[in-house]
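>>> need coordinates for the below:
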Amino acid sequence: MSNPEKALADLGLQLPEVAKPVAAYVPAIRTGNLVYTSGQLPFRDGALIATGKNGDTVDAEVAVDCARQCALNGLAAIKALIGDLGQIKQVVKVVAYVASTPDFTGQPQIANGASELLGQVFGEAGQHARAAVGVPVLPLDAPVEVELIVEVA
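Purely as a prediction, here's the structure:
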């Protein structure tokens, strides 16, 4: 897809401000033709969309929305670094960390919130390798955290 920001607008979405790091790191870094984002939490308008664990207090629909917001936040961090999302040639990998109860096994479906958004925005270039990992707790008690790796021109 040649214009990712138009694709976002067509979906009724816009990139948020880059989330401020909650510790000692940068939101994204480039090495060669790859950009790696730090783990992005589901901040929207300066606050977490939800807190808690999947399989307990967090509804699956809310968690999918959190994963989607994490991906948007990652794209915002990438754009702040490279200037134009049109420079993204390929989404290479997505890693989704899903705060879960021990018996929760729906991590892949939660991660689809990020993956499906990237496919809608970048088309074939949005197809990526992925890991969806269940963890006991995430920073600030967020239910989802997502990292992106993209190849840029």
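>>> from here on, just use CA atoms for contacts and neighbour counts.
Will do.
>>> gap between the residue in the chain sticking out farthest from the centre and P136?
The outermost residue of the chain relative to its centre, with distances by C-alpha atoms, centre = their mean, is D103 at 24.0 Å. Per C-alpha to C-alpha, to the nearest Å, D103 is found 11 Å from P136.
>>> before we go on, could you also do this sequence so I can check it against the first one:
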Amino acid sequence: MSTPEERIRELGLELPEPVPPVASYVPTARTGSLVYTSGQVPVVKGELAVTGKVGAEVDAEEAARQARICALNAIAALKAEVGELSRVARIVKVVGFVASAPDFHGQPQVINGASDLLVEVFGDAGKHARSAVGVAVLPLNAPVEVELIAEIA
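Predicted structure coming up:
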């Protein structure tokens, strides 16, 4: 069976460098066997390609693609903390935030972009509990933000 890093490459993706914090926090915090990532926005090479509210300036399909980028950034932060992604025993919980137009109700489908990538990368260990929450605005006017909790073997 291939490693999570190999599966990322097989998906045609490249694991980015961890996104540096934009405020007073650290990218990850570890306690016991759990690693918590800070919220990750869809930054690619230092920039957001998409901004705005989902259901207004951003459609749900694009927002799901952006949630996938958020998850990839969370995986990068996780790898920086633990070294090898094969040490991840399980993705325990994902929390996804969607900057939503007032009449947008598809937050779960948007955050599926992140959830699906985690299962593609970690297999059954990527299946997780989850919350998908609509919010008025996110940092940097990002359409989505994703954080996760991982158990480390």
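>>> re the thing from before, nearest spatial neighbour of the residue farthest from the centre of the first structure, chain-adjacent residues omitted?
What sits nearest to D103 of the first structure in space, not counting adjacent residues and going by C-alpha to C-alpha, 6 or more residues apart in numbering, is G55, at 7.5 Å.
>>> the one you found touches S100, doesn't it?
Yes: A contact is recorded between G55 of the first structure and S100 when judged using C-alpha atoms under 8 Å, the distance being 6.0 Å.
>>> tell me how many other residues crowd the residue nearest to D103 of the first structure.
Per other C-alpha atoms under 10 Å, the neighbour tally for G55 of the first structure reads 16.
>>> before we move on, what about Y97 of the first structure?
The number of residues packed near Y97 of the first structure is 28, by other C-alpha under 10 Å.
>>> tell me which helix or strand I149 of the first structure sits in.
Under the assignment given by DSSP states H and E, the secondary-structure element containing I149 of the first structure is strand 144-152.
>>> and what about the nearest residue to P108 of the second structure once chain neighbours are set aside, helix, strand or coil?
Leaving aside its sequence neighbours, P108 of the second structure sits nearest to A132 (C-alpha to C-alpha, 6+ apart; 5.4 Å). Look at A132 of the second structure: counting by DSSP: H, G, I helix; E, B strand; the rest coil, its state is strand.
>>> which ones are touching A132 of the second structure?
If a contact means C-alpha atoms under 8 Å, 6 or more residues apart in numbering, then A132 of the second structure has 95-98, 107-108, 111 as its contacts.
>>> got a list of what N33 of the first structure touches?
With C-alpha under 8 Å, 6+ apart, N33 of the first structure has these contacts: 151-153.
>>> got a ChimeraX select line for the buried ones in those?
Restricted to buried positions by 16 or more other C-alpha atoms under 10 Å, the ChimeraX selection for these reads:
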select :151,152
